[in-house]
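Trainee: Test case, fold it:
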Amino acid sequence: MAARPGDVPTGRVSPRRSAASAALVGVGAMAAIDEIVFHQLLAWHHFYDRSTPTVGLFSDGLLHAAELVALVAGFFLLADLRRHGRLVPRAAWAGLFLGLGGFQLFDGIVDHKLLRVHQIRYGVDLTPYDVAWNLGALLLVAIGVVLALRVRRADR
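Mentor: Sure, this is the predicted structure:
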């Protein structure tokens, strides 16, 4: 995106910062999707399920606060890059997909399997849920990697 009239470019375009800022938005967005869909609408789990329902609900509130901070910070960083004429939209798209998939993959492997703070669902065979969750994450990460490689090739 081009700088708007009155904006003063302060340096070169910044593909890495564009990607990192959008990745923060992606992490926040996927955390919000997870919380809204799986924690609230479906009520399948809380962020932390190894204690009382009250603690689980409190942990969801902490996750919600963190996702809002990530979304706001990421959008502010993107706006600042745009204002200074340094935003690289294609790199930002790559970062967005890497953030979306990165959060989901971290949640699926670290939260679900290593730390066991919660599972996707309870009382069912987890295998199809785990496979779908982690394959979805890998697909998002793969899209981000392909987009990032295209940005890198275009820079050469």
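Trainee: all contacts plus neighbour counts: C-alpha atoms, from now on.
Mentor: Fine.
Trainee: any idea how far Ala148 is from Ala20?
Mentor: The gap separating Ala20 from Ala148 is 11 Å, by Cα to Cα, to the nearest Å.
Trainee: which residues do those two both contact?
Mentor: Gly95 (Cα atoms under 8 Å, 6 or more residues apart in numbering).
Trainee: which ones are touching Ala73?
Mentor: Contacts of Ala73 by Cα under 8 Å, 6+ apart are Ser21, Leu24, Val25.
Trainee: so the most centrally placed residue in the chain, which of the three states?
Mentor: By Cα atoms, centre = their mean, the mean C-alpha position of the chain lies nearest to Val27, the distance being 1.8 Å. Per DSSP: H, G, I helix; E, B strand; the rest coil, the secondary structure class of Val27 is helix.
Trainee: Glu67 is in contact with that one, correct?
Mentor: Yes - between Val27 and Glu67 there is a contact under Cα atoms under 8 Å: 7.4 Å.
Trainee: Number of residues surrounding Ala66?
Mentor: By other Cα atoms under 10 Å, the residues close to Ala66 number 15.
Trainee: what residues are up against it?
Mentor: Taking Cα under 8 Å, 6+ apart, one finds Gly28 in contact with Ala66.
Trainee: Please, which helix or strand holds it?
Mentor: helix 53-83 (DSSP states H and E).
Trainee: Now do the buried residues in that helix.
Mentor: 56-57, 59-60, 63-64, 67-68, 70-71, 73-75, 77-79, 81-83 (16 or more other Cα atoms under 10 Å).
Trainee: Find the nearest non-adjacent residue to Gly11, please.
Mentor: In space, and not counting its chain neighbours, Gly11 is closest to Arg86: 7.0 Å by Cα to Cα, 6 or more residues apart in numbering.
Trainee: one more to line up against the first:
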Amino acid sequence: MATASIASPPTASTPSPAAGAWVLGFALGGFVDGILLHQVLQWHHLLSLVPGEALRDIRAQILADGAFHVGMYAIAAVGLWMLWRRRGGFSGTGADRRVAAGAAFGFALWQAADTVLFHWLLGIHRIRVDVPNPLLWDIGWVVMFGVPPLLLGLWLRAHADRGGPGNGRVAAALSAIALLAAPIAALPPGGDAPVLVLFREGIGAPGAFAAVAAIDARVVWADPSGELLAIVPGDRSPYRLIGHGALLVGGSPAVAGCLAWSRI
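Mentor: Reported below is the predicted structural model:
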């Protein structure tokens, strides 16, 4: 018995899947930003330049970075849903190149939106906040990560009709990359680095140190409040601290991915 294809034959009214690719590309641009700049290089936090004592606190910065990743997850989920809803267009002429072009355009759009809106209009952070001339770093980042995908997208779209019928492989690959980006963003750094633990506000240093002692761990660093600690775990899992007043334990999913990468 013949099996049905995942993609219905395209018709004149079949919507293009490229729109979903735009959204996925936009989300992937955000993931690269968060993973590379917030976590690996640590050139800025999402709210690095926002004034106010409350937002200067490290817990607010880490939570904002985590919320940013959650937002990217949500946008990626919308893009995946749009691709699935428009899977009937996967077999159209040049569909694979149009999907790839959409992803490239979306990636470039994130770089432009981040730079213009967040860096220049709102001023909540820059590519690097610790340099004498942050504008040069902003422009350099756009040139390196925004212009090449834009040019690639223009070339793919201009040559889409030469690509022949699509087979959905580009959409599948793009979906796989988006699905992998979320767990990669939550991975802790390798090696035997101390585990950062963020406790609830008000627990104070005595409560936080007592919680660490309760799981036979050792404190190697503490911020002035005593509520953000770097610990070396003992035989017990550091995640037990969740039951002792900890809000986040470095290495746990989503928002704690940013915590795990933060330097002491």
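Trainee: Pretty sure the residue nearest to Gly11 of the first structure sits against Val8.
Mentor: No - Arg86 of the first structure is beyond contact range of Val8, at 10.2 Å (criterion: Cα under 8 Å).
Trainee: Counting neighbours, go ahead and name the busier of the two.
Mentor: Arg86 (23 against 11).
Trainee: so where do the helices sit in the first structure?
Mentor: 15-34, 53-83, 89-106, 127-155 (DSSP state H).
Trainee: Now render the ones you listed as JSON lines, adding distance to Leu41 of the first structure.
Mentor: Shown next, in JSON lines, are the helices of the first structure (distance: least, Cα to Cα, whole Å):
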{"stretch": "helix 15-34", "distance to Leu41 of the first structure": "10"}
{"stretch": "helix 53-83", "distance to Leu41 of the first structure": "13"}
{"stretch": "helix 89-106", "distance to Leu41 of the first structure": "18"}
{"stretch": "helix 127-155", "distance to Leu41 of the first structure": "17"}
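Trainee: Ok, which of the ones you listed comes nearest Arg4 of the first structure?
Mentor: Nearest to Arg4 of the first structure among these is helix 53-83 (7.1 Å), distances taken as Cα to Cα.
Trainee: now that closest one and helix 89-106, what's the angle there?
Mentor: 170 degrees (axes from the mean of the first three to the mean of the last three Cα atoms, to 10 degrees).
Trainee: Helix 53-83 of the first structure vs helix 15-34, what angle?
Mentor: Using the same axes, to 10 degrees: helix 53-83 of the first structure against helix 15-34 is 150 degrees.
Trainee: Just checking the distance from helix 53-83 of the first structure to the centre of its chain.
Mentor: 10 Å (Cα atoms, centre = their mean, to the nearest Å).
Trainee: And for stretch 155-163 of the second structure?
Mentor: For stretch 155-163 of the second structure, the distance to the chain centre is 30 Å (Cα atoms, centre = their mean).
Trainee: Show me which positions of it end up buried.
Mentor: Leu156, Arg157, Ala160.
Trainee: List just the nearest of the residues you listed to Ala176 of the second structure.
Mentor: Nearest to Ala176 of the second structure among these, with distances taken as Cα to Cα, is Leu156, at 20.6 Å.
Trainee: Identify the residues contacting that closest one.
Mentor: Arg97, Arg98, Ala100, Ala101.
Trainee: Save the residues you listed as JSON lines, and put in neighbour count and distance to Asp33 of the second structure too.
Mentor: Below are those laid out as JSON lines (neighbours: other Cα atoms under 10 Å; distance: Cα to Cα, whole Å):
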{"residue": "Arg97", "neighbour count": "26", "distance to Asp33 of the second structure": "25"}
{"residue": "Arg98", "neighbour count": "30", "distance to Asp33 of the second structure": "24"}
{"residue": "Ala100", "neighbour count": "24", "distance to Asp33 of the second structure": "20"}
{"residue": "Ala101", "neighbour count": "27", "distance to Asp33 of the second structure": "20"}
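Trainee: Now these in JSON lines, please, with extra columns for distance to Leu179 of the second structure.
Mentor: Supplementary listing: these in JSON lines, determined by distance: Cα to Cα, whole Å:
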{"residue": "Arg97", "distance to Leu179 of the second structure": "21"}
{"residue": "Arg98", "distance to Leu179 of the second structure": "21"}
{"residue": "Ala100", "distance to Leu179 of the second structure": "17"}
{"residue": "Ala101", "distance to Leu179 of the second structure": "19"}
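Trainee: Aligned against the second structure, show me the partner of Val131 of the first structure.
Mentor: Aligned counterpart of Val131 of the first structure in the second structure: Ile139 (TM-score structural alignment).
Trainee: my bad, should have said Leu140 of the first structure
Mentor: Using TM-score structural alignment, Leu140 of the first structure pairs with Pro149 in the second structure.
Trainee: How about His118 of the first structure?
Mentor: That one, His118 of the first structure, aligns with His125 by TM-score structural alignment.
Trainee: Surely that match touches Leu47?
Mentor: Yes - taking contacts as Cα under 8 Å, His125 of the second structure lies within contact range of Leu47: 5.9 Å.
Trainee: what is in contact with the two at once?
Mentor: With Cα under 8 Å, 6+ apart, His125 of the second structure and Leu47 have no common neighbours.
Trainee: any idea how far Pro53 of the first structure is from the residue lying closest to Leu87 of the first structure once chain neighbours are set aside?
Mentor: The shortest distance from Leu87 of the first structure to any non-neighbouring residue, by Cα to Cα, 6+ apart, is to Leu81 (4.8 Å). Leu81 of the first structure sits 42 Å away from Pro53 of the first structure when distances are taken as Cα to Cα.
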